[in-house]
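Trainee: generate coordinates for the sequence data below:
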Amino acid sequence: MTFRFRPLLAAGVAAFAMAALSSAHAQKKYDTGASDTEIKIGNLVPYSGPASAYGTVGRAAGAYFDKINAEGGINGRKIKYISLDDAYSPPRAVEQTRKLVEQEEVLLMFAPLGTASNLATQKYLNAKKVPQLFVSSGAHRWGDYKNFPWTMGWNVSYHAEGIIYAQHILANRPQAKVAILYQNDEFGKDMLRGFLEGMGDKAKTMVVTQVSYELTDPTVDSQMVSLKASGADTFINLSTPKFAAQAIRKAAEIGWKPTQYLANVSNQVTAVLKPAGLENATGIISAAYIRDPAEARWQNTKEYKDFVDFMKKYYPEGDPTNSLNVIGYSMAQTLEQVIKQAGNDLTRANIMKQAASLDMTLPMLYPGVNIKTGATDFYPIEKMQMIRFNGTGYDNLGSVLGM
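Mentor: Sure, this is the predicted structure:
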């Protein structure tokens, strides 16, 4: 009796094995740009033009994909990274995006840089249902999952950063008289809205004046005189680097000594604080979400050493002290996790599903800052560490804040 059933048992095992194998093959799903061996990734950055300094973000990301490929790829598939120059020009961005989608047939657009360029391509990519994933811009609009379900940002949004400064002031300076300088564009207005939202009802009594400037203004000297005249004892400097440095220096020249808060985009020591005068910048408060590789306090950590080793091997011409390279490195690590989670379902819909299912940390994010997304949360990073400039570098100030 036992003997009689052996062929049936063997046949059953064989059938089960064949079914499992067939199922495994059936589970492989691909959209344009993906196969058993390769995943095509499109990218746009300004390698030329007025914002060419940001080109290193694209190069650092590409170097990380080289590292992935040298180590065997992701789930056995190599990354084909096609990074084109849009010269920071929206019309050029549209042209190059169409080339990547229609001619190169990429699976997704990864880390395209700049607010205006991405705004110019957002409707096209969403109509085509091509992921516009981890947009390299802090505009709040990149988290609008209802109207643009194929678009997701990566950087802390300017709106969230504004809320974080409000949280810190309410907790530490509840009697403050606040004066705000902001750039009259999407960057400045996003952060201003976030700050006022974070202040809530207190904004009516604590914010004594708001003054804007245009990108075409030669200086912000007159704005600073006006802000001082308001009697404010707390200055919120929502400016890009050139104007931020002017504002810090002018405050010192006119003898105004408020507690100063400085937007993250302008808290670089070399590019902003030195031109403003380090003595004038001492005590300035800002916020950070990545570890600045130029700061000595990180340079004995494993995370920093691993980053430097990566740069030496895969991007030797790049500057390991440039925080833009940390951004490219970290964004590529985030996409790596998305693709790992996607497994053998490399459809565009599943890529977005996995991007909206992240809960992770990255080595060069600030300790305590994480990446977390959800089906109704397209803002991967929403926490920042408050920091204060001590005359040479930054010290932590309190704990991580955010949503």
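
Trainee: CA only for contacts and neighbour counts going forward, please
Mentor: Will do.

Trainee: now residue 213: closest residue in space that isn't a chain neighbour?
Mentor: Leaving out its chain neighbours, the residue that sits closest to residue 213 by C-alpha to C-alpha, 6 or more residues apart in numbering is residue 183, at 5.3 Å.

Trainee: does the one you found touch residue 210 like I think?
Mentor: No: Residue 183 is beyond contact range of residue 210, at 10.8 Å (criterion: C-alpha atoms under 8 Å).

Trainee: so for the two, which residue has more residues nearby?
Mentor: When neighbours are counted by other C-alpha atoms under 10 Å, residue 183 and residue 210 differ, and residue 183 comes out ahead with 22 against 16.

Trainee: got a list of what that one touches?
Mentor: Taking C-alpha atoms under 8 Å, 6 or more residues apart in numbering, we find residue 183 in contact with 189, 212, 213, 214, 215, 238, 239, 240.

Trainee: filter those down to the buried ones.
Mentor: Applying 16 or more other C-alpha atoms under 10 Å to the contacts of residue 183, the neighbour count classes 189, 212, 213, 238, 239, 240 as buried.

Trainee: and which of those is nearest residue 166?
Mentor: residue 238 (12.7 Å; C-alpha to C-alpha).

Trainee: now the closest one: how far from residue 181?
Mentor: Applying C-alpha to C-alpha, to the nearest Å, the value for residue 238 to residue 181 is 6 Å.

Trainee: what do you get for residue 239?
Mentor: The spacing between residue 239 and residue 181, counted by C-alpha to C-alpha, is 7 Å.

Trainee: with residue 336 instead?
Mentor: 39 Å.

Trainee: for burial, what's the neighbour tally of the closest residue to residue 51 other than its chain neighbours?
Mentor: Distances taken as C-alpha to C-alpha, 6+ apart put residue 88 closest to residue 51, at 6.3 Å, once the chain neighbours are dropped. Residue 88: 23 surrounding residues under other C-alpha under 10 Å.

Trainee: which ones are touching residue 88?
Mentor: Applying C-alpha under 8 Å, 6+ apart, the residues near residue 88 are 45, 46, 48, 49, 50, 51, 52, 114, 117.

Trainee: taking those one by one, which sit in helices?
Mentor: If you go by DSSP state H, those have residue 117 in helices.

Trainee: whichever of the contacts of residue 88 end up buried, select them in PyMOL.
Mentor: Per 16+ other C-alpha under 10 Å, the buried members of the contacts of residue 88 correspond to this PyMOL selection:
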select buried, resi 45+46+114+117
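
Trainee: here is a second sequence; please produce its structure as well for comparison:
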Amino acid sequence: MRNGIFQLATAMAVATALSASSAQAQKKYDTGATDTEIKIGQTVPFSGPASAYATIGKAQAAYIRMVNDQGGVNGRKINLIQYDDAYSPPKTVEQVRKLVESDEVLLTFQLIGTPPNAAVQKYLNDKKVPQLFAATGASRFTDPKNFPWTMGFNPNYQTEGRIYGRYILQNYPNAKVGIIYQNDDLGRDYLTGIKAGLGDKAASMISAETSYELSDPTIDSQIVKLKSLGADLVFDASTPKFAAQAIKKIADLGWKPVHILDINSVSVGAVMQPAGLQNSKGVISTIYGKDPADPTWKDDAGMKKYFAFMAKYFPEGDKDSLFNTYGYSTTQLLIEVLTRCGDNLTRENVMKQATSLKGVQLDLSLPGIVSSTSPTDYRVNKQLQMMRFNGERWESFGPLIEDTSAGG
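Mentor: Sure thing, here's the model as predicted:
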């Protein structure tokens, strides 16, 4: 009897040891992940010419605080390390190297801006560190063949540009199009896209093109040039500071062209208000998320969750800002990916999970708009809807438009 009890106890001890060993064996970590922590790095323009985007980083940090208060991800708390790069590529290089080599993060998340992301793309890919959900839509950030460790979040700028081109053909077929664009990957991708959307009519419809540098103090002279060359429709591929300047200068000139603005500059607080709400009336753009200022969503379950989040975790933020809804949505998708990683928190598995999303519906996505990715199509957002500013808020119109091409 005593021997039987001893044998049973021994068997149980062995089984317990094997079970613990098996559970431990199933856990896989790369640098930046442990049983208790997931370390993530980010640069944000808290200062500099694109500081309007700073609130995105603040909203993302607030979302992480909420997740940690709720127990973290699979029992692990997230340590989000943020540095100010002032939207300066050399500064981004310095800070991202610090994140990877000193802070030893598992991944970078939502580095903000096209020039900053471009500056570190090769470095992160050489190091095989995920450049996850980069805050840019330039086509080079959804190029799995050449940059398998980089994945953008924003709608591809060429895709968006093509949609504007088709919209112009359908609604303003006789327009004289004037284009102003930021002279970097962002602006050039939009230029490529709108010309593709206009197709054979691009050469005859585009009456003027002008660009600006991020370091330029104003773009007043470029707007005057477009007017002087007879444009009656302006396509404006800008970041917030310059978009606000363009709207205001157009109004100051007493000029009334159709004004189409890219999705990066649709913040009411950062663009429309500084430019003048009345001056901004009639501006056209696109959207893929719910606008918190739109009463259509006041009883929406996802919007209620967002408002509750803002009230508790980011009360000083503007709850009606599309930059803050963007910060909320991007971080929600990050948490989805990390949750799917389970106990396999390797950089390779992070990319595997991020590139195998199927029909993910975020709280603030428009109905019918889902996030789907694959190893050959890194684009997270491929569906858009047109919208127009009514002098107070944006109003969506028309059907959802999906880009079904294989890439940018």
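
Trainee: can you tell me the centre-most residue of the first structure?
Mentor: The centroid of the first structure falls nearest to residue 155 when counting by C-alpha atoms, centre = their mean (2.1 Å).

Trainee: counterpart of that residue over in the second structure?
Mentor: Under the alignment (TM-score structural alignment), residue 155 of the first structure pairs with residue 154 in the second structure.

Trainee: these two touch, right, that match and residue 136?
Mentor: Yes: between residue 154 of the second structure and residue 136 there is a contact under C-alpha under 8 Å: 5.4 Å.

Trainee: what about the match of residue 155 of the first structure, helix or strand, and which?
Mentor: Residue 154 of the second structure belongs to no helix or strand when elements are defined using DSSP states H and E.

Trainee: now it. Nearest residue, chain neighbours left out?
Mentor: Spatial nearest neighbour of residue 154 of the second structure, excluding adjacent residues (C-alpha to C-alpha, 6+ apart): residue 137 at 4.7 Å.

Trainee: is it true that that neighbour touches residue 155?
Mentor: Yes: between residue 137 of the second structure and residue 155 there is a contact under C-alpha under 8 Å: 5.3 Å.

Trainee: so between those two, which is more surrounded?
Mentor: Ranked by neighbour count (other C-alpha under 10 Å), residue 137 of the second structure and residue 155 place residue 137 first, with 31 against 26.

Trainee: next, the contact list for residue 211 of the second structure, please.
Mentor: Counting by C-alpha under 8 Å, 6+ apart, residue 211 of the second structure has contacts 180, 181, 182, 183, 222.

Trainee: and the helices in the first structure?
Mentor: 2-26, 55-70, 90-98, 115-128, 158-172, 186-199, 203-206, 221-229, 241-253, 274-276, 278-281, 302-314, 323-342, 348-355.

Trainee: now those in TSV, with distance to residue 389 of the first structure?
Mentor: Listed next are the helices of the first structure as TSV, based on distance: least, C-alpha to C-alpha, whole Å:
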stretch	distance to residue 389 of the first structure
helix 2-26	56
helix 55-70	26
helix 90-98	36
helix 115-128	29
helix 158-172	16
helix 186-199	21
helix 203-206	24
helix 221-229	21
helix 241-253	13
helix 274-276	12
helix 278-281	7
helix 302-314	21
helix 323-342	17
helix 348-355	35
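
Trainee: thought residue 368 of the first structure was touching residue 400?
Mentor: Yes: Residue 368 of the first structure is within contact range of residue 400, at 6.5 Å (criterion: C-alpha under 8 Å).

Trainee: joint contacts of the two?
Mentor: residue 385.

Trainee: which one of the two has more residues nearby?
Mentor: Neighbour tally, residue 368 of the first structure and residue 400, criterion other C-alpha under 10 Å: the higher count belongs to residue 400, 19 against 13.

Trainee: show me what the more buried one aligns to in the second structure.
Mentor: Mapped onto the second structure by TM-score structural alignment, residue 400 of the first structure lines up with residue 400.

Trainee: same deal with residue 317 of the first structure?
Mentor: Looks like residue 317 of the first structure aligns to residue 316 there (TM-score structural alignment).

Trainee: neighbours around its match, how many?
Mentor: So residue 316 of the second structure, with other C-alpha under 10 Å, has 9 neighbours.

Trainee: gap between it and residue 124 of the second structure?
Mentor: Counting by C-alpha to C-alpha, the gap from residue 316 of the second structure to residue 124 of the second structure is 34 Å.

Trainee: one more: residue 262 of the second structure?
Mentor: Distance from residue 262 of the second structure to residue 124 of the second structure, by C-alpha to C-alpha: 28 Å.

Trainee: just residue 321 of the second structure next, same as before
Mentor: 31 Å.

Trainee: with residue 18 of the second structure instead?
Mentor: For residue 18 of the second structure, the distance to residue 124 of the second structure - C-alpha to C-alpha - is 38 Å.

Trainee: who's more crowded, the two?
Mentor: Counted by other C-alpha under 10 Å, residue 18 of the second structure and residue 124 do not tie: residue 124 has more neighbours, with 21 against 12.

Trainee: correct me, but the more buried one touches residue 149?
Mentor: Yes: counting by C-alpha under 8 Å, residue 124 of the second structure does reach residue 149; the two are 7.3 Å apart.

Trainee: where do the contact lists of the two overlap?
Mentor: Here residue 124 of the second structure and residue 149 have 130, 131 as joint contacts, going by C-alpha under 8 Å, 6+ apart.

Trainee: tell me, how many residues neighbour residue 285 of the second structure?
Mentor: Based on other C-alpha under 10 Å, the number of other residues close to residue 285 of the second structure is 26.

Trainee: and the aligned partner of it in the first structure, how far from residue 396 of the first structure?
Mentor: Residue 285 of the second structure maps onto residue 286 of the first structure when the alignment is built from TM-score structural alignment. Per C-alpha to C-alpha, residue 286 of the first structure is found 10 Å from residue 396 of the first structure.

Trainee: shared neighbours of these two, anything?
Mentor: Shared contacts of residue 286 of the first structure and residue 396, defined by C-alpha under 8 Å, 6+ apart, are found at 386, 387, 388.

Trainee: what's near enough to touch the last one?
Mentor: For residue 388 of the first structure, the contacting residues are 283, 284, 285, 286, 394, 395, 396, 397, taking C-alpha under 8 Å, 6+ apart as the criterion.

Trainee: give the closest residue to the counterpart of it in the second structure in space, chain neighbours not counted.
Mentor: Mapped onto the second structure by TM-score structural alignment, residue 388 of the first structure lines up with residue 388. Among residues not flanking residue 388 of the second structure along the chain, residue 284 sits closest, at 4.5 Å (C-alpha to C-alpha, 6+ apart).
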